[in-house]
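Novice: whatever this is, show me its structure:
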Amino acid sequence: MSRTSTAPTELQAVIFDWAGTLVDFGSLAPTQIFVDAFKSFDMNISLKQARGPMGLSKWQHIRTLLDNPEIARQWKECHGQLPTDADVDALYARFMPMQIAKVGEYSQAIDGVQQTLAWLRQQGLKIGSCSGYPRQVLDVLLPLAAAEGITPDHVIAGDELPAGGRPGPYMALANMLALKISNVAACIKVDDTTPGIEEGINAGMWTVGISLSGNEVGCTKAELAQLSPEEIKALKALAEMRLREAGAHYVIDSVADLPAVVELIAERLKAGERP
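Specialist: A predicted model of the protein is given here:
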């Protein structure tokens, strides 16, 4: 009996990250709260350090920060021993209410997101999403985003899957299952963090990195306005390098630039190319 090929020829879905990708230009909400949570334990970490593991689930993010030799040494000097998982639990317990209280302050949609999502739906594409945020935080963020017209067809939180989060493929694949997508190659994963790009690659999807609005550049619009074109160009180049090293097939400034890339990927898929 001959087998009919199931290789996709058309895109079916785009799966987005949240902070730095759809909302919160510069991805400030999670990074600033990490700094504040560590400060409440008499620990001083920088925004740059806080950004390092961005994209991981928040518990794993804290664990990764505490594994940093400089931060671990500071913890030992302050608390008398190297940080344990119990310390991660304590920091996470402090972080969660602070994040829930503050996420709304950083929930503004990134310019062009609503138009891009509308365009994707006009193309017949489904819209998934996932985040390193726990469900309790997303439960605050989602209604605020919906009020601005951001309503994905499916949402997965960073603490919802037993298999874990990024850089594993699980949240991306959970979206694929929920949206009833027939082939991973028919999906695009869009993310502003390196673990989020690795998530898409590990899931077998096309990946698009976000540089200017996301964690890798890590500037608010006001901060960018104070920089010269040369400084912005240098920040974007470094962000693009990191995202491409993680496996991004394309890198764009923000989701506003996504339609042109979707059209390019659609042509490559139709021509028989795969991620």
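
Novice: could you use CA atoms for every contact and neighbour count after this?
Specialist: OK.

Novice: next up, the contacts around the closest residue to Leu212 other than its chain neighbours.
Specialist: Distances taken as CA to CA, 6 or more residues apart in numbering place Asp253 nearest to Leu212, at 4.6 Å, with adjacent residues excluded. Applying CA atoms under 8 Å, 6 or more residues apart in numbering, we find Asp253 in contact with Ile210, Ser211, Leu212, Ser213, Lys236.

Novice: in strands, which of the residues you listed appear?
Specialist: Ile210 (DSSP state E).

Novice: now rank the contacts of Asp253 by neighbours and give me the top one.
Specialist: Comparing the contacts of Asp253 by number of neighbours (other CA atoms under 10 Å), Ile210 comes first, having 32 neighbours.

Novice: how about the contacts made by that one?
Specialist: Counting by CA under 8 Å, 6+ apart, Ile210 has contacts Gly20, Thr21, Val190, Asp191, Asp192, Thr193, Val251, Ile252, Asp253, Ser254, Val255.

Novice: Ser129 - that's part of a strand, no?
Specialist: Yes. Membership of Ser129 in a strand is supported by DSSP: H, G, I helix; E, B strand; the rest coil.

Novice: I have a second one here; can you model it like the first so I can compare?
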Amino acid sequence: MPHAPAFTALLFGLRGCLVDFGGRCLDVVRDAPAQPTPGALEVLDWLRRHQVPCAWLDDVPAELGLHLSSPLPDWLRATPHGDAKPWPAPDACWQALMAIDANHLDGCVLISGEPRLLQAGLNAGLWTIGLAACGPLCGLSETEWQALDERQREHKRGKATLQLFSLGVHSVIDHLQELADCLADISQRRLKGEKP
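Specialist: This next block holds a predicted model:
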């Protein structure tokens, strides 16, 4: 059986993906210490060991991006929005891929819970993975999320999942701890010839 194709590059949203569980409004996170989301550091370490280029992008001012990304590894490329057209224009995704020397779009994946960024990824021709529980569509901190009972969590998760799939994203997971299985699924889809 042939091996699943390797991934060219992974792009991550910053808020509600790598840090700031729930992607809460900027006023909440501006003065609080930045915290990685569950599984973020482990995923980044795994990607580094497998030499998969990756970067984060967000549409926050550069100074705030540096504050929010402070708990992330130094090697992770930061690509603040800068001069790019506002999402959902694809420019920021393409600029981020150029910054990490991705030489083609095939096998490039964007992971985020932010609908406008996911739409930008779709417009850029990337595979997209939406984050339901830790993204801004649920909008709860990790503590608030854990305080919900299972029924409440399932309701919020289901609503966010439907919104993400209605955008056209290729897969939806709750948070980055589920990313490895999702990437394996996308690998199999690519092996069968599916394109984003």
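
Novice: superposing both, give me the TM-score.
Specialist: The TM-score (TM-score structural alignment, normalised by the length of the second structure) is 0.90; 192 aligned residues with a CA RMSD of 1.8 Å.

Novice: that older thread, and the residue nearest to Leu212 of the first structure, what pairs with it in the second structure?
Specialist: Taking TM-score structural alignment, the alignment pairs Asp253 of the first structure with Asp174 from the second structure.

Novice: would you mind naming the helix or strand containing the aligned residue in the second structure for Pro167 of the first structure?
Specialist: When the second structure is aligned by TM-score structural alignment, Pro167 of the first structure is paired with Pro88. Assigned by DSSP states H and E, Pro88 of the second structure belongs to neither a helix nor a strand.

Novice: residue contacts, the nearest residue to Pro88 of the second structure once chain neighbours are set aside?
Specialist: Distances taken as CA to CA, 6+ apart put Ala120 closest to Pro88 of the second structure, at 4.1 Å, once the chain neighbours are dropped. By CA under 8 Å, 6+ apart, the contact list for Ala120 of the second structure reads Trp87, Pro88, Ala89, Pro90, Asp91, Ala92, Cys93.

Novice: helices or strands up against the lengthiest helix in the second structure?
Specialist: Counting by DSSP state H, the longest helix found in the second structure is helix 150-167. If you count contacts as 3 or more CA pairs under 8 Å, 6 or more residues apart in numbering; DSSP states H and E, helix 150-167 of the second structure packs onto helix 115-124, strand 171-173.

Novice: wait, which of those is closest to Gly65 of the second structure?
Specialist: Closest approach to Gly65 of the second structure among these (CA to CA): helix 115-124, 15.4 Å.

Novice: kindly provide the distance from the match of Asp253 of the first structure to Pro86 of the second structure.
Specialist: In this structure, Asp174 of the second structure and Pro86 of the second structure are 26 Å apart, going by CA to CA, to the nearest Å.

Novice: just Val60 of the second structure next, same as before
Specialist: Val60 of the second structure is 11 Å from Pro86 of the second structure, by CA to CA.

Novice: same check, this time on Gly158 of the second structure
Specialist: Counting by CA to CA, the gap from Gly158 of the second structure to Pro86 of the second structure is 28 Å.

Novice: show me what the residue nearest to Pro88 of the second structure aligns to in the first structure.
Specialist: Match for Ala120 of the second structure (TM-score structural alignment): Glu199.

Novice: burial of the nearest residue to Leu76 of the second structure once chain neighbours are set aside, as a residue count?
Specialist: Nearest residue to Leu76 of the second structure in three dimensions, chain neighbours excluded: Ala55, at 5.7 Å (CA to CA, 6+ apart). Ala55 of the second structure has 22 neighbours, counted by other CA under 10 Å.
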